[in-house]
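**Student:** Got a sequence here, can you model it:
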Amino acid sequence: MTPADTSVQTDRFVHDRLPPRAAWPQQPHDTPELQALPRQVNLVAALFERARAAGHADRPFLRSDARTLTYAQAHDEVQRLAAALVRAHGLVPGQRVLLRGGNSVAMALAWLAVVHAGLVAVATMPLLRAQELGAIIDKARPALLLCDAALVAELEPVRGALPLVRFNTTDTDGMEALAARQVLRAKPCPTSGDDVALLAFTSGTTGTPKAAVHTHREVLAACECWPRHVLRATPDDVVMGSPPLAFTFGLGGLLIFPMWAGCSVYFPAIGYTPEAMVKLMIEQGATICYTAPTFYRQMAPFARTLGVGRLRISVSAGEGLPDATRQLWKEASGLEMLDGIGATEMFHIFISSPPESVRRGAVGQVVPGYRARIVDEQGHELPDGQVGRLAVIGPTGCRYLDDARQGQYVQHGWNFPGDAFVRDADGYFFYQARTDDMIITAGYNVAGPEVEATLLQHPAVAECGVVGRPDEERGQIVLAFVVLHPGHAGDAALVKALQDHVKHTLAPYKYPREVVFTDRLPRTGTGKLQRFALRQLAVARTLPETPKATP
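**Tutor:** Sure thing, here's the model as predicted:
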């Protein structure tokens, strides 16, 4: 970030709680597009100006069943809303605003208005409860809460004296009414590119969420990497998907990147189900879809029956994509999945390949603008073909807000997302596991996701999660938590069938010595499997629900 005298963010709370500069990652700008990024820039103003300059002002931008806003109309609302919020609550640049809501036109406008005003957006998952929201409030210290009227209940016990403005409401004191009464349009705050645009709280797959800090210039830099070189969206694209705007996968895919490309985005009135996603995809003429592998797997039967309309790109991220799911979706839709790995700490995807360059089983190659390598525990680069830790640098990188875990994520200037990978001679990266998901049993290394991908090939298995359980004799044993498709009985015969299936597909030592059937798996609000929770269950020998069978 730039020195304090170039910043307009007069509230220094976030700036003062960043890690020491020696703990920051390297952030090279290796491409011409990245080198051309301005030092003085407001993210939201730059995106709207890009749309205007490209002639997109009158093209549809934000769409729902109730209304459609062009780029010009959305820009007008954002300016009036920013002026209303700042004026009504005396906010100054750098203060945090907590946003709580599902994906909607109003949530998108609120996020854009906050960042337009030089404030720091702190978007939260709509499924969070009061205790979790309270922890975020304690960490981020917001000056204002913006909340969907339908989701206020969980905020009330923890908001204290913080002012709260509701949106998606016709109330006279709601956000929509405030903006409608506002005559003045706020000019964009003249932020430095290195001023803070958002705090992104991690999803909790590894325990207590952390707050990752991202600047105006970093998010613009992300637009010049994966969207430019891999996604390659056009102004004629219609985007839809399930990841929340509070998740950087959703924020990029369903708001920032469409703005950069001049696309339109469709937000449904209610949440998606797999069947509804496919039907709406057809009805709305969607051409790009974002969701997680589990959802694609559940959508496949409906895509096979109904088709996928105009869909041309299906993006999978958020968790590892099993090849069984990729092939199932390809067979059902005719589309090659666009896979990718990213991280909240890195804002978005940094390893991915376009559909025409997919290599089966691989996540992809390094996205232009980033560098990646595979290293051992000491940080030494490993030759191709060897499993090691993934290390990444690029124009985005990890800086946690006031968190000692910075030193775990950033080492020697490189970001360590916590994944084990193999790279081949052609530069394709093959996901193995989270580094803390590697199971060591009787001296053998077993990657839990590899066993999961194999179990998912069995017709009885709907979902599964594989972890190691402590064992006195073997150190750990492989334990599989399995959710079955309807019509299958979780009995001893099926346990043996699943074990034999893995033995016949993978090295025999990788088979799950224990199989536990359950009705659900613990997931975050973004749909990621919470492996740390499964490990706790494995140790405690308990389940989230009464098991159908516990052999």
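**Student:** C-alpha only now, for contacts and for neighbours.
**Tutor:** Will do.
**Student:** Would you map the strands across the stretch 201-350 of the chain?
**Tutor:** Along the stretch 201-350 of the chain, counting by DSSP state E, counting those that start in this stretch, strands occupy 211-215, 238-241, 264-266, 288-291, 313-316, 338-342, 349-352.
**Student:** I'd like those as a markdown table, with distance to residue 71 and mean neighbour count appended.
**Tutor:** As requested, the strands of the stretch 201-350 of the chain are exported to a markdown table (distance: least, Cα to Cα, whole Å; neighbours: other Cα atoms under 10 Å):
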| stretch | distance to residue 71 | mean neighbour count |
| --- | --- | --- |
| strand 211-215 | 23 | 24 |
| strand 238-241 | 14 | 26 |
| strand 264-266 | 9 | 26 |
| strand 288-291 | 19 | 22 |
| strand 313-316 | 23 | 22 |
| strand 338-342 | 27 | 23 |
| strand 349-352 | 26 | 26 |
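**Student:** Please give the structure of this sequence too, so both can be compared:
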Amino acid sequence: MYPPAIATEHPDSLAFVMAASGSSLTYRQLDEQSNQLAHLLRSRGVTAGDSIVLVMENRIEWPVVVAAGMRAGLYVTPVNWHLGAAELAALLAEATPAAVVTSGSLAGAVADALPGGHTALTLCTDPAPGVEHLAAAIANHPRTPIADERFGARVLYSGGTTGRPKAFRQKLLDIHPADAPTRHAGLALKLGIDSDTVLLSPAPNYHAAPFTFQLMTMAAGGTVVCMERFDASAAMTAIAAHGVTHSQWVPTMLLRILALPDRSAIALSPTHTTAVTSGAPCPVEVKEQINAWWGPVLHEYYGASEGYGHTYISAAESADHPGSVGRPLGGTRVHVTDDAGTPLPTGEIGKVWFEPPAAAAYVNAGDTATSAGWKSMGDRGYLDEDGFLYLAGRESFMIISGGVNIYPEEIEAALVRHPDVVDAAVFGIPDPEFGEQVKAMVELREGVPGDATTAADLIDYCRGCLATFKAPRSIDFVDRLPRLPTGKLNKKALRSHYFANS
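**Tutor:** Model (predicted):
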């Protein structure tokens, strides 16, 4: 995303709009303000190869900071602003940023989390005591490009299996931003992302998919409509109010939208022709219900912050391959192997590997790869005869009960199909006889009693559509399941109580 490429021809076109407040940036403003920030960074000793960390909520300043970092050859590092003090401190210690941009509500936490003795230029989007105000700091700097523009790189963090920050750093290419290769060109083409695109981005900006889809849209000269925070009703309102053409979701958001009361009274916008779900496999029934309501518009995209590869499936293909996350994009290949690395035949569940094209391959910190360059994100799944990938679950959450592998996602999908269930989480808890047993936690629709009768009914329902050994042994009911801001279930938090008391 290089703002001058759009600003030269369409300076007054909207680049970024906040859905609720209406605050906006044109491509001219984005170009000028990102240049000013790049000049400020250089004047403070921030050079190509340094890191700039973003610790802030979804705000209008977000694309300015990202564009400045991408024009100044920096490692652009968005982080989860919900992190606790110790988690943020560990991440900043790993990142060693030369600059940090934060908000007024988070400035104190950032100051406390910076490693002792480490000096970083800290800028705040709001006037705050003891911290430089971003707008004031860049005001007197040139609106033209810095002399040494270089293309930056994205860094994303994952907690991994240890909870410690794990960085996935793209390569820094020693090229001018105008010469940067187009990322995800194949996906953008399939989704029809172009200068007429108006993308609704309802998720936290620091997550991989929103970050990617926003950059894709702005690289094409389209408009990003960014929600300050997700709300199902507000999202439907924003689609109509802003003339949204494309939207990007995680499955739990679609569940919340489907749970809206009196859906028949919600006017659908004729401009909204393409929706994308990512972040976690989307249950078949959710896709079917969305497509029945919105029309056949829901596509699915599977990938991860590691960036090893991606798959895609269209709304039409989903009808013929229900439950699949698609086929690989570009020159990437997908393999499924047993635990010893031996390729498995069609239909057999094993470990999913991406084999990126040699020209596109790069190494991330902490990569696990075979000698052939295959890379895995820890997912289990299988391929069908047409090469479509189906995910069975994460290795880290697979339940082993009596020596049998059980995949929670399959059971969660079954529970969500029940008309009384809004959301469900399934995981293994200690069992003295079988090692682990299947536990479910369920969020019920309003008015449904969370009692023993309902639990028994749901267990019987699962036994009717799954193998008996996969059905939950017990079900607990909660008002709201703990999901991360990205929409993923926080299963570590759910399991910790049961393991602590085992």
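**Student:** Serialize the strands of the stretch 201-350 of the first structure to TSV and add fields for distance to residue 493 of the first structure.
**Tutor:** Converted to TSV, the strands of the stretch 201-350 of the first structure look like this (distance: least, Cα to Cα, whole Å):
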stretch	distance to residue 493 of the first structure
strand 211-215	46
strand 238-241	39
strand 264-266	46
strand 288-291	34
strand 313-316	34
strand 338-342	35
strand 349-352	40
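**Student:** Which among these is found nearest to residue 429 of the first structure?
**Tutor:** Nearest to residue 429 of the first structure, of all the strands of the stretch 201-350 of the first structure, is strand 349-352, at 7.8 Å by Cα to Cα.
**Student:** can you tell which of the strands of the stretch 201-350 of the first structure is closest to residue 366 of the first structure?
**Tutor:** strand 349-352 (4.5 Å).
**Student:** give me the stretch of the second structure that the helix or strand just after that closest one matches.
**Tutor:** Using DSSP states H and E, the helix or strand that directly follows strand 349-352 of the first structure along the chain is strand 365-366. Using TM-score structural alignment, the residues of the second structure aligned to strand 365-366 of the first structure are 327-328.
**Student:** one step back: so which of the strands of the stretch 201-350 of the first structure gets nearest residue 180 of the first structure?
**Tutor:** It is, among those and with distance given as Cα to Cα, strand 264-266, at 22.8 Å.
**Student:** Return the distance of the closest one from the chain's centre.
**Tutor:** In this view, strand 264-266 of the first structure has its centroid 18 Å away from the chain centroid, taken as Cα atoms, centre = their mean, to the nearest Å.
**Student:** same question, stretch 468-480 of the second structure
**Tutor:** In terms of Cα atoms, centre = their mean, the centre of stretch 468-480 of the second structure is found 27 Å from the chain centre.
**Student:** Then stretch 412-430 of the second structure?
**Tutor:** Worked out by Cα atoms, centre = their mean, stretch 412-430 of the second structure lies 22 Å from the chain centre.
**Student:** what range in the first structure does that stretch sit on?
**Tutor:** Mapping stretch 412-430 of the second structure onto the first structure (TM-score structural alignment) gives residues 452-470.
**Student:** Identify the residues contacting that stretch?
**Tutor:** The contact list for stretch 452-470 of the first structure (Cα atoms under 8 Å, 6 or more residues apart in numbering) reads 294, 322-325, 437-440, 448-449, 451, 476-485, 488, 498, 501-502, 505-506, 521, 529, 531, 534-535, 538-539.
**Student:** Quick one: buried ones out of those?
**Tutor:** 294, 322-325, 437-440, 448-449, 451, 476-484, 498, 501-502, 521, 529, 531, 534-535, 538 (16 or more other Cα atoms under 10 Å).
**Student:** where along the stretch 101-250 of the first structure do the helices fall?
**Tutor:** With helices called from DSSP state H, counting those that start in this stretch, the stretch 101-250 of the first structure shows them at 105-116, 130-140, 175-181, 216-223, 226, 248-251.
**Student:** mind checking which of these is nearest residue 203 of the first structure?
**Tutor:** helix 248-251 (10.0 Å).
**Student:** mean deviation of that closest one from the second structure?
**Tutor:** Superposed on the second structure, helix 248-251 of the first structure shows a mean distance to its aligned partners of 1.2 Å (mean Cα distance after the TM-score superposition for the first structure).
**Student:** quick check: that helix aligns to which part of the second structure?
**Tutor:** In the comparison with the second structure, helix 248-251 of the first structure aligns to the range 208-211 (TM-score structural alignment).
**Student:** what comes up buried for that stretch?
**Tutor:** Buried-residue list, stretch 208-211 of the second structure, by 16+ other Cα under 10 Å: 208-211.
**Student:** can you check stretch 301-318 of the first structure too?
**Tutor:** So for stretch 301-318 of the first structure, counting by 16+ other Cα under 10 Å, buried means 301-304, 307-318.
**Student:** From the rest of the structure, what touches that stretch?
**Tutor:** 249, 274-275, 278-279, 281-283, 285-293, 331-333, 335-342, 526-528.
**Student:** go on, stretch 10-20 of the second structure?
**Tutor:** Residues from elsewhere that reach stretch 10-20 of the second structure (Cα under 8 Å, 6+ apart): 7, 23-28, 30, 59-60, 63, 218, 221-228, 238, 242.
**Student:** How about the residue of the first structure positioned farthest from its centre, nearest residue that isn't a chain neighbour?
**Tutor:** For the first structure, the residue at maximal distance from the C-alpha centroid (Cα atoms, centre = their mean) is residue 473, at 38.9 Å. Spatially, and ignoring its direct neighbours in sequence, residue 473 of the first structure is nearest to residue 442 (8.0 Å; Cα to Cα, 6 or more residues apart in numbering).
**Student:** Next, the contact list for the one you found, please.
**Tutor:** Applying Cα under 8 Å, 6+ apart to residue 442 of the first structure gives the contacts 473-476.
**Student:** could the residues you listed be laid out in JSON lines, adding secondary structure and distance to residue 380 of the first structure?
**Tutor:** As requested, those are exported to JSON lines (DSSP: H, G, I helix; E, B strand; the rest coil; distance: Cα to Cα, whole Å):
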{"residue": "473", "secondary structure": "coil", "distance to residue 380 of the first structure": "33"}
{"residue": "474", "secondary structure": "coil", "distance to residue 380 of the first structure": "30"}
{"residue": "475", "secondary structure": "strand", "distance to residue 380 of the first structure": "27"}
{"residue": "476", "secondary structure": "strand", "distance to residue 380 of the first structure": "28"}
